[in-house]
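*Asks:* With the input below, show me the fold.
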Amino acid sequence: MAALAYARRHRRPLAALAAWSAVEALHTFATGYALARALDAGFLAGAPRTGLAWLAVAALAVVVGAFGTARTYRGIAALVEPLRDTLVRRVVTRALYDGDGGAVSRLTHQVEIARDTFAGLLMVTRSFVFTAAGALAGLFLLAPVLLAVVVPPLLLGLALFVATLRPLARRQEAYLAADEALAKELGLLVAGLRDVAAAGAEQVVREGAGARIEQGRRTADALARWSLARAGALAVAGRLPVVPLLAAAPWLLGHGVSPGALVGALTYLTQSLLPALQGLVHGLGTSGSRFLVVLRRLAAAPPEPGYGRRPVPPSPSAPALELRGVTFGYGAHADPVLREVDLTLPAGGRLVVVGPSGAGKSTLTGLLAGLLQPWSGEVRVAGVPAGSAGAPARRVLIPQEAYVFSGTLGANFGYLREDAVPQAEVTAAVRAIGAQALVRRLGGLDAPVVPGELSAGERQLVALVRAYLSPAPVALLDEATCHLDPAAEERVERAFAARPGGSVVVVAHRAGSARRAEKVLVMDGPGTVSGTHEELLARSALYRDLMGAGEGSHPPGAAGDADGVDAVAGPGLAGDGGHVVAHGSVRQVQAAGDLADGGALGGQ
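*Replies:* The predicted structure follows:
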């Protein structure tokens, strides 16, 4: 049904391809028929000029057929390239929404397999159909009895070949599945090489990767063994018909079949049908099974009506985010980045995540987006597990470097919506995010977007408007405002906080984001804590240091500090002459005379 629907959508290219294929097949018909007439009416009848004239007709038919062949390539391209574009969009959509680990293999390998094999299938199938039609028509015009000799073994060989297609398809699918699994395994391995070396896990990794490679070899061997069946089918369909034709030659010559017709029949078999059969058998036997398998696997990607999917509404009582005892690390023997983290963000809430580089902020975002799976514990987004099929429709992720595609500005804005977005809603979103200047500069919502001509901040504005218009109730901003100035950043965060029915998680790089948040999560490995801005100033030394770094000076120490000294030493402390330090388990002010080198401190 899908093939028929595709054919209906491309009727004109198909009609043009059929017309030029008929022109191409003219030389097939003329080769055997003109040769038979050249012998019977020309050379054998003592009329060499007539014979030469028929040979000239055959040569002219070859020229015309070559012109038809050249024109068929345009029709092939008109059918193949739209299929490739559709498959690429489906694969990219699946990768963006589901975090598909096999997307690299699908995009770089399987889509190209589908494109190339579809083109090859069109060529060989078209060639066989029109070549066979021309050859059988020529045999009928030469002597109808020739069909009774040639057609039965031809049909037998084709039947044997068709019987091998299903086993070949199964072996081909197993081969592609093994290739996809190997690509995914190697992708994870390359990302964790440092942890593998640090943990001394080379042998374990070698064994795991070796097993995947061995599995791929076994599936390739099985595919090759079944491919041998093609040779048998080709022998029966393409070469066996010559045997009964030669064996019946005396009888045929005695019952009205001319010598020229017999030579013409041999020409049709050996010069036309056999090459066309070879192309069909090799094309369908290898490319056909690969195409069906790849198309079935790629069809698992979600469809893209209106560039988006309709989310399942979350339960009204479900929190926006829940982390229950979540532990995660990169590599089985690496130290966990997150350890036993518990966190709940109510629906409509706003969470800001802060911490030094490498503390796990982007890792947390990956867990919330379902791109990473925790070692233990559970991550839920709007009431469903973060890695489940329903989770992608409930959250939208805006990374530090957002994706903008070629197309209109309005299409970029509405990419995550299933239906067309009303212009008034788009205008309100542009105003809320502060992207009016960008829309004016580009020339409106219908203006074309050239991603390379946008600045990093402009690309982020496009992505932020797109996310704002998304129906997903949870927005994850992973340093998504890093290319904006502080005022624009504050506007974006307030817009997402006020988004109707929405919750927002902000991975922040400025202190102001934390001060504006309802809840702050401080990432510090085992010392990860959460609370309000005021609570964390009292409880977390790291948070006080981060807030001080964001303002250019450190705030006063917590009320529990007897000496009123910052928990983490740093430059710029009030009244600090350069000798305030953190010393051991008890914080002290070190006297000038205790310092080893008073000169380095200006005599203090």
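
*Asks:* Going by C-alpha atoms from here, please, whenever you check contacts or count neighbours.
*Replies:* Will do.

*Asks:* Tell me which residues are up against stretch 457-468.
*Replies:* 396-398, 400-404, 409, 412-416, 429-430, 433, 435, 438, 451, 475, 480-481, 483-484, 492, 496, 499 (C-alpha atoms under 8 Å, 6 or more residues apart in numbering).

*Asks:* List the ones among those residues that fall in helices.
*Replies:* With helices defined by DSSP state H, the entries of those inside them are 409, 412-413, 429-430, 433, 438, 492, 496.

*Asks:* Same list, the residues you listed, but as JSON lines with neighbour count and distance to residue 560 please.
*Replies:* Formatted as JSON lines, those follow (neighbours: other C-alpha atoms under 10 Å; distance: C-alpha to C-alpha, whole Å):
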{"residue": "409", "neighbour count": "22", "distance to residue 560": "54"}
{"residue": "412", "neighbour count": "21", "distance to residue 560": "52"}
{"residue": "413", "neighbour count": "25", "distance to residue 560": "50"}
{"residue": "429", "neighbour count": "22", "distance to residue 560": "46"}
{"residue": "430", "neighbour count": "23", "distance to residue 560": "47"}
{"residue": "433", "neighbour count": "22", "distance to residue 560": "42"}
{"residue": "438", "neighbour count": "17", "distance to residue 560": "50"}
{"residue": "492", "neighbour count": "23", "distance to residue 560": "36"}
{"residue": "496", "neighbour count": "24", "distance to residue 560": "36"}
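
*Asks:* Need those in TSV (columns: distance to residue 566).
*Replies:* Formatted as TSV, the ones in helices among the contacts of stretch 457-468 follow (distance: C-alpha to C-alpha, whole Å):
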residue	distance to residue 566
409	50
412	48
413	46
429	43
430	43
433	38
438	44
492	33
496	34
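
*Asks:* for comparison, sequence B:
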Amino acid sequence: MPEPDPGRTADAPPPRRGLFAAGARRLLRRPGALLALTGWSLLEAAHTFLLGLAVARALDEGFLRDRPATGLAWLGVGAVGIVAGAFGTGRVHRAVGALTEPLRDLLVERVVGGGLHAAVTPGRTAGAAGAGAVSRLTHQVEIARDSFAGLLMAGRAFVFTAAAALAGLAALHPLLLLVVLPPLLCGLGVFAASLRPLARRQRRFLDADEALAAELDATLGGLRDVVACGAQERVRAEAAERVTDERRAASALARWGATRAVALGLGGRLPVLLLLLLTPWLLDRGVSAGALAGALTYLLQSLAPALESLVHGLGGAGARLAVVLTRLRGGPTDDDGPVRHRPPPPSAADAALELRAVSFSYGRGAAPVLDAVDLTVPRGGHLAVVGPSGIGKSTLAQLLAGLLRPTSGHLAAHGPVTLLPQEAYVFTGTVRENLGYLCPRPVPDAVLLGAADAVGCAELLTRLGGPDAVLDPAGLSAGERQLIALARAHASPDPVLVLDEATCHLDPAAEARAELAFRARPGTVVVIAHRISSARRADLVLVLDGTRAVAGRPAEVAAGSALFRDLCGGWDAAGGSQPAGPLGDADGVHAVARAGLPGDR
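*Replies:* Next comes the predicted model:
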């Protein structure tokens, strides 16, 4: 996985970009959806305008004048408006969906990028960083998407419905506006005044939610150590405190939500009461009975429901959206406030990777997987990392690639890093698209095919049909997928490559060819060794044995690490390897019959 910023160390803060501006740009790139939303909303508004007007005309010009046919005709007009409005409402939901998904995609991109940075930010535990990112990705992004959709629906509905209803009241009689408009504005004012306190309490609730997620993540990560140390009661008390904090934050948020009832009472219920109380006064000044009935229709069927949707939508979804967007666009924080970045120690001028007393553990209180590792990999160097399974080799690879951050110590990667995991990723697309996936700009086919040939993938590409052939990942074996991923990494411009058992599904000869190709490629290579032969081909070796890390040239490491000598099967005094011979018994008879055996004529 390429690191986003070349030359960035683990201590550098992430760039902050305007999330609101980026979201607005994405929405403006969909003018068709915006125009569709406006058009269908106007159709809904026409239904609102016709409904109250039809009721008033049906009474004044029809039923009250003993003209039932005219009255029914006007009611028919209102019914047609209802059908048209329902049709428009269905299309509005489609337009809102077309505008919501781009925002969600933007938020996911920002959360993933922020989570990767938080994982390499000093002063923040890996568990807390990962849990905060998980909370943002799985919970807060969905809150933002749903809140934006609800806010868009509620705000749009209120604007168009209120405009249509007020226009209808003015068309019936201007005095009706004098009765309805002042309490409506008062209700909106009370509601607007409550938005900031609601947002603050929503922010506290989300803080408590992230803190609880971090606490539970850390507890689960170090559960065996908790049990071994007999710290169950202490851990339970800390988790209970987090749960209590979240409950209190939720209660405070609910209490402030009561202001929405006041706003609804003023803006939605008081106009109805005033209209009934002032009926004699209005009738004396020329307001007809039909106009009063039409005004009540506008209030009860359109304006009050629209105001209720706005208050609940903006007061709940709007406050959540503002808080979540503020959190997602900001830098990483922890329970004690903003993270303070420490200046990194001086770096070696010719180093590609530097580790100074780097330690890492999964969760607070857990035993370290890596403990005080010191390592410098020079530019253009070839490092092999060896050790038993489960000793922390893949953890080290993720630290080097920036997917995890050290619990303590300093780690610097001088240049973008590409990580090739054991399970190679191949997607449905052309061969060219798969090979150029890590290249920021289109790469000539000659370069891509040259990379494929270097790692031993040329024959596979020919069999697949060339650069324009479409790959089916399910139709490729694990080894074939690894060959394509190796060619992709070889073609990438990133100067540092980390191969985490990325050749484990290849035979030894194919593995050797791929590693030699990466060694000949300009740049630095780190190989998490699957076979000990990888260590014999490397300039430097890092041995992880669970108690200490030994690094140096192969001969030096062999002299200081019994584990490495055991893995290699022996090491002579001159520093040369003594690889195990071919399969066979003491008489030299090979256990596997095949052509080309020694002495075979």
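
*Asks:* that older thread, quick one: which of the ones in helices among the contacts of stretch 457-468 of structure 1 is nearest to residue 341 of structure 1?
*Replies:* Among those, residue 496 lies closest to residue 341 of structure 1 (C-alpha to C-alpha), at 25.1 Å.

*Asks:* distance of the aligned residue in structure 1 for residue 185 of structure 2 from residue 4 of structure 1?
*Replies:* The equivalent of residue 185 of structure 2 in structure 1 is residue 155 (alignment by TM-score structural alignment). Using C-alpha to C-alpha, to the nearest Å, residue 155 of structure 1 is found at 26 Å from residue 4 of structure 1.

*Asks:* which SS state does residue 525 of structure 2 fall under?
*Replies:* Three-state assignment for residue 525 of structure 2 (DSSP: H, G, I helix; E, B strand; the rest coil): strand.

*Asks:* Enumerate every residue touching it.
*Replies:* With contacts defined as C-alpha under 8 Å, 6+ apart, the neighbours of residue 525 of structure 2 are 380-383, 496-499, 518-519.

*Asks:* Once aligned, what mean separation remains between the longest helix along structure 1 and structure 2?
*Replies:* Taking DSSP H as the criterion, structure 1 has its longest helix at helix 48-98. Compared with structure 2 after fitting, helix 48-98 of structure 1 has a mean deviation of 2.6 Å; criterion: mean C-alpha distance after the TM-score superposition for structure 1.

*Asks:* now the helices for the stretch 101-250 of structure 2?
*Replies:* 126-135, 141-172, 174-221, 223-229, 232-256 (DSSP state H, counting those that start in this stretch).

*Asks:* looking at those, which is closest to residue 97 of structure 2?
*Replies:* Of all these, it is helix 141-172 that lies closest to residue 97 of structure 2, at 7.4 Å by C-alpha to C-alpha.

*Asks:* In terms of secondary structure, what does that closest one contact?
*Replies:* helix 31-57, helix 68-118, helix 174-221, helix 289-297, helix 304-312, helix 319-329 (3 or more C-alpha pairs under 8 Å, 6 or more residues apart in numbering; DSSP states H and E).

*Asks:* Among the helices of the stretch 101-250 of structure 2, show me which one is buried the most.
*Replies:* helix 126-135 (a mean of 24; mean count of other C-alpha atoms under 10 Å).

*Asks:* now residue 504 of structure 1: how far from residue 427 of structure 1?
*Replies:* For residue 504 of structure 1, the distance to residue 427 of structure 1 - C-alpha to C-alpha - is 21 Å.

*Asks:* And residue 187 of structure 1, what's its match in structure 2?
*Replies:* Using TM-score structural alignment, residue 187 of structure 1 pairs with residue 217 in structure 2.

*Asks:* now the longest helix of structure 1, how far from the chain's geometric center?
*Replies:* 28 Å (C-alpha atoms, centre = their mean, to the nearest Å).

*Asks:* circling back to that earlier point, could I get the helices and strands packed on helix 141-172 of structure 2 as JSON lines with distance to residue 394 of structure 2?
*Replies:* Shown next, in JSON lines, are these (distance: least, C-alpha to C-alpha, whole Å):
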{"stretch": "helix 31-57", "distance to residue 394 of structure 2": "46"}
{"stretch": "helix 68-118", "distance to residue 394 of structure 2": "17"}
{"stretch": "helix 174-221", "distance to residue 394 of structure 2": "17"}
{"stretch": "helix 289-297", "distance to residue 394 of structure 2": "68"}
{"stretch": "helix 304-312", "distance to residue 394 of structure 2": "48"}
{"stretch": "helix 319-329", "distance to residue 394 of structure 2": "29"}
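
*Asks:* Understood, closing this out.
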